[in-house]
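*Asks:* Kindly generate the corresponding structure for this input.
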Amino acid sequence: MKMSTKGRYSVTALYELALHYGEGPVALKCVAQSQGLSENYLEQLMVPLRRAGLVKSIRGAQGGYMLGREPREITIGAIITTVEGPIAVVDCLLAEAGAEDQPCERACACVTRGIWEKVCDSISEVLDSITLQTLMDNDGSRKHVGCGR
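*Replies:* Model (predicted):
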């Protein structure tokens, strides 16, 4: 399984918003510059994140984005599944999660299916155990830098 830029950028962008939690909205341009990401791509990613309640958008000259919940309440797993969909290392598990129309014909007799289920469960368990607050607490090298508007 390889994480796409959607998942990586989303986690990075929300991490930046977490660093500014409680300070009001942060311009997406600031997030993009601070983290070295494409502002246009971030705009696209914010749509599903906003719909899921992970971020809020504020319009206007002093507008921008802010977390929809406290950093300790937003898991990396929630961010990734919001933009990527269900976590599955093989297609047959996607069908089970409703992401594909056709379930695997051999699911009942598949010798390796249990292995892939355990792998997916382990990945989900790790991602769901890490919050944005965890990332901030573990990143002693990162200094909080204000963002000019």
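
*Asks:* When you work out contacts or count neighbours from here on, use the C-alpha atoms and nothing else.
*Replies:* Fine.

*Asks:* Tell me which stretches of the chain form helices.
*Replies:* 5-19, 28-35, 39-51, 76-84, 91-96, 113-129, 132-138 (DSSP state H).

*Asks:* this one next, for a side-by-side:
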Amino acid sequence: MKISKKCRYGLRALIDLSANAENEYMVLGSIAERNGISPQYLEQVFAALRRAGIVKGIKGSQGGYRLNVDPKKLTVSEIIETLDGNYQIEEEEVPEDIHGRGVAVSIQKLVIDRLNEELQQILTDITLDDLRKSYLDNKEYDQDMYYI
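*Replies:* Below is the predicted model of the structure:
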């Protein structure tokens, strides 16, 4: 599985939004600038997030975006599905011959199904709030580093 650039940018922007704009609207340009993301590309990402109800946007001079869901309840799985659709590994194609069918079923059961189950478990266990907390911990750690 490969996480697309759209998902990576979406996750980065949502972490930024949850860490820097608690119940406030934040201009997309400032999120883009802090994260090194093209504002035009980020607008496309936020359009998908807005359609899914994850963020709320207001137009105008006082406008911007804010989270529309509780970060403790928003899972990484939901974010990836919103931005990329199904992230699970596709099922093994089952050939017609008996030997090939047995091999395909074995691969499906012992590899693909298990990978999908673990992937699902991991991505549903991690919330946006977990990512935000980790980001804030790492941000504090980086600020305490002194170099000579």
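
*Asks:* between the helices of the first structure, which gets nearest to C104 of the first structure?
*Replies:* Closest to C104 of the first structure of these, according to C-alpha to C-alpha: helix 91-96, at 5.3 Å.

*Asks:* got CSV for the helices of the first structure, with mean neighbour count and distance to M66 of the first structure too?
*Replies:* Listed next are these as CSV, based on neighbours: other C-alpha atoms under 10 Å; distance: least, C-alpha to C-alpha, whole Å:
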stretch, mean neighbour count, distance to M66 of the first structure
helix 5-19, 20, 6
helix 28-35, 18, 10
helix 39-51, 15, 10
helix 76-84, 21, 14
helix 91-96, 18, 31
helix 113-129, 14, 21
helix 132-138, 16, 13
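
*Asks:* Adding distance to I58 of the first structure, write these out as TSV.
*Replies:* Listed next are these as TSV, based on distance: least, C-alpha to C-alpha, whole Å:
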stretch	distance to I58 of the first structure
helix 5-19	13
helix 28-35	11
helix 39-51	11
helix 76-84	20
helix 91-96	35
helix 113-129	28
helix 132-138	21
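
*Asks:* Relative to R59 of the first structure, which of the ones you listed is closest?
*Replies:* Closest to R59 of the first structure of the helices of the first structure, according to C-alpha to C-alpha: helix 28-35, at 11.6 Å.

*Asks:* List the superposition-based mean deviation of the closest one with respect to the second structure.
*Replies:* Aligned to the second structure and superposed, helix 28-35 of the first structure gives a mean residue distance of 0.6 Å (mean C-alpha distance after the TM-score superposition for the first structure).

*Asks:* And the residue most central in space within the first structure, how far from S129 of the first structure?
*Replies:* Residue closest to the average C-alpha location in the first structure (C-alpha atoms, centre = their mean): I79, at 2.4 Å. Using C-alpha to C-alpha, to the nearest Å, I79 of the first structure is found at 12 Å from S129 of the first structure.

*Asks:* again with L49 of the first structure
*Replies:* L49 of the first structure is 19 Å from S129 of the first structure, by C-alpha to C-alpha.
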